[in-house]
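Enquirer: This is the structure alone, sequence omitted:
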């Protein structure tokens, strides 16, 4: 299936223990955007998420499933899904969570913006964006983390850690996915930085982000602090590499 003016489009949804949410979110996505395909990438969920995904795929040719053998991190699941989507010939490849925090009913905002961009991010932190049902501590941690990323990497993206995105095929081909080593939550920042570094156009559109109502969140204070440590290590090495490259020009 396709979206007028953009070609064939697929949303990649990584899952681990999302049996309470998967059918609900896929149903909403298919209703909101009938021209957009769905690819579920399941990390061998012990709660039966993979079997639910297979049932959805059997009933709807626009839904496909990638079964992974282990839980290897968000970035690894996305990279696997991107590889499959690129091989299948998709023109637009998107990301979204399975827990309902990214609303399929707002996907049209990202699709419209992609007509003049190479990467579109559904942003919580641009004007008009919002976060619903987060405790103040988590909101401050997320906002502070994004500010830190902007200062560390010198890019203007307001929500570099966001996971509601659309990439053009040409963007993913340009940013060298084979060289991406980040597998956890740093992955989102890594891909945004790679896109900006190659001079490609990044657009942010405001979304309403809603904290999950069902199932367990994969984010904790420990995960968030570890992510910041990894961003620091990775970000400093990236900046040093750029400085060395400039000296040798």
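Expert: Received it, and whenever you're ready, just let me know what you need. Small disclaimer: the values here were computed from a predicted structure and weren't measured.
Enquirer: rest of the way, CA atoms for contacts and neighbours
Expert: Fine.
Enquirer: Could you pull out the strands in this structure for me?
Expert: Along the chain, the stretches classed as strands by DSSP state E are 2-3, 7-15, 36-42, 63-67, 92-95, 119-123, 130-132, 165-168, 202-206, 208-210.
Enquirer: take the one below as the second:
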């Protein structure tokens, strides 16, 4: 029995080229992690690959939630958060399927929370310069200055607010009202981190190198960036007007 206090949430849509490789890479680490795939009705057979691995090799550490269609990154993660909380995990991770996030960095994010006492650890592309490989320069600049924009508008001092490589302690996700999270794309990543910050949770950025996907197709769109751009103004207003939950005692 491969028991673990940690689970990696991997949302998928048409990731047949990557999903088995990323699962095996996570399970090849010295620390035991579990994996939950949240698949949004991939027509390419992504879910079938996961089910095969569950049935033949990883029944006690690989899980899947299959949804009916593309319902948004934010709703996929919230579905996964609730599942992970219901199943008792202490550390809950966000991670992409396409190897842009290196599985070898998972123990570093875990240590930042488990060993160092932080509530949120972020795999940060920008805390020590710009650590992005094989992205078009326009996309690098858009992502980098999006995070700068968030810092300017909100006063939130995290360098990589749009990062999707994150570890949350369970008490963070138990405290944030998940059903009140509004945004679905990049804005979701910003909103989760900003809300954790406003409640008073300890956040640490762990420097990582982000590598653009080698296989499969990117799901990024201009609308995702637009949501983030205008959503930041809403978050700033929330920071002034909204009553956030109290920081829970340890």
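Expert: Happy to help now that I have it. Remember, predicted model here, so these are calculated numbers, not experimental data.
Enquirer: thinking again about what came up before, for the strands of the first structure, give me CSV that also has mean neighbour count.
Expert: Output for the strands of the first structure, formatted as CSV (neighbours: other Cα atoms under 10 Å):
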stretch, mean neighbour count
strand 2-3, 16
strand 7-15, 24
strand 36-42, 24
strand 63-67, 20
strand 92-95, 26
strand 119-123, 28
strand 130-132, 14
strand 165-168, 25
strand 202-206, 20
strand 208-210, 18
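Enquirer: Out of those, the one nearest residue 176 of the first structure is which?
Expert: For the strands of the first structure, the distance to residue 176 of the first structure is smallest for strand 165-168, at 13.3 Å, taking Cα to Cα.
Enquirer: Check the second structure for its longest helix and report it.
Expert: Taking DSSP state H as the criterion, the second structure has its longest helix at helix 222-241.
Enquirer: residues of that one that come out buried?
Expert: Residues 224, 225, 227, 228, 229, 231, 232, 235, 236, 239 are the ones in helix 222-241 of the second structure that count as buried (16 or more other Cα atoms under 10 Å).
Enquirer: so which pair among those residues is furthest apart in space?
Expert: Spanning the widest gap among those are 224 and 239, at 21.9 Å by Cα to Cα.
Enquirer: Setting aside sequence neighbours, what's the nearest residue to residue 124 of the first structure?
Expert: Leaving aside its sequence neighbours, residue 124 of the first structure sits nearest to residue 130 (Cα to Cα, 6 or more residues apart in numbering; 5.1 Å).
Enquirer: Quick check: the gap between that neighbour and residue 101 of the first structure.
Expert: Distance of residue 130 of the first structure to residue 101 of the first structure, computed by Cα to Cα, to the nearest Å: 11 Å.
Enquirer: I'd assumed residue 130 was in contact with residue 211 of the second structure.
Expert: No. Between residue 211 of the second structure and residue 130 there is no contact under Cα atoms under 8 Å: 11.7 Å.
Enquirer: what number of residues lie near the residue lying closest to residue 173 of the second structure once chain neighbours are set aside?
Expert: Excluding the flanking residues, the one nearest residue 173 of the second structure by Cα to Cα, 6+ apart is residue 81, at 7.2 Å. The number of residues packed near residue 81 of the second structure is 24, by other Cα atoms under 10 Å.
Enquirer: same check, this time on the one 5 residues further on
Expert: A count of nearby residues for residue 86 of the second structure, using other Cα under 10 Å, gives 9.
Enquirer: who's in contact with residue 206 of the first structure?
Expert: By Cα atoms under 8 Å, 6 or more residues apart in numbering, the residues touching residue 206 of the first structure are 122, 123, 124, 125, 126, 127, 128, 129, 130.
Enquirer: wouldn't the fourth one be in contact with residue 158 here?
Expert: Yes. Between residue 125 of the first structure and residue 158 there is a contact under Cα under 8 Å: 6.0 Å.
Enquirer: Show me which of the two is the more surrounded one.
Expert: Comparing residue 125 of the first structure with residue 158 by other Cα under 10 Å, the one with more neighbours is residue 125, at 22 against 18.
Enquirer: Return the residues in contact with the more buried one.
Expert: Each residue near residue 125 of the first structure by Cα under 8 Å, 6+ apart is listed here: 143, 158, 159, 206.
Enquirer: can you give me the helices for the second structure?
Expert: Counting by DSSP H, the helices of the second structure are 19-27, 46-56, 73-86, 106-114, 137-154, 170-175, 186-199, 222-241.
Enquirer: Residue 40 of the second structure reaches residue 12, doesn't it?
Expert: Yes. At 6.4 Å, residue 40 of the second structure counts as touching residue 12 under the criterion of Cα under 8 Å.
Enquirer: now the residue nearest the centre of the first structure: how far from residue 190 of the first structure?
Expert: With distances taken as Cα atoms, centre = their mean, the residue of the first structure nearest its centroid is residue 163 (3.3 Å). Separation of residue 163 of the first structure from residue 190 of the first structure (Cα to Cα) stands at 12 Å.
Enquirer: now do residue 167 of the first structure
Expert: The gap separating residue 167 of the first structure from residue 190 of the first structure is 14 Å, by Cα to Cα.
Enquirer: And for residue 147 of the first structure?
Expert: Going from residue 147 of the first structure to residue 190 of the first structure by Cα to Cα gives 15 Å.
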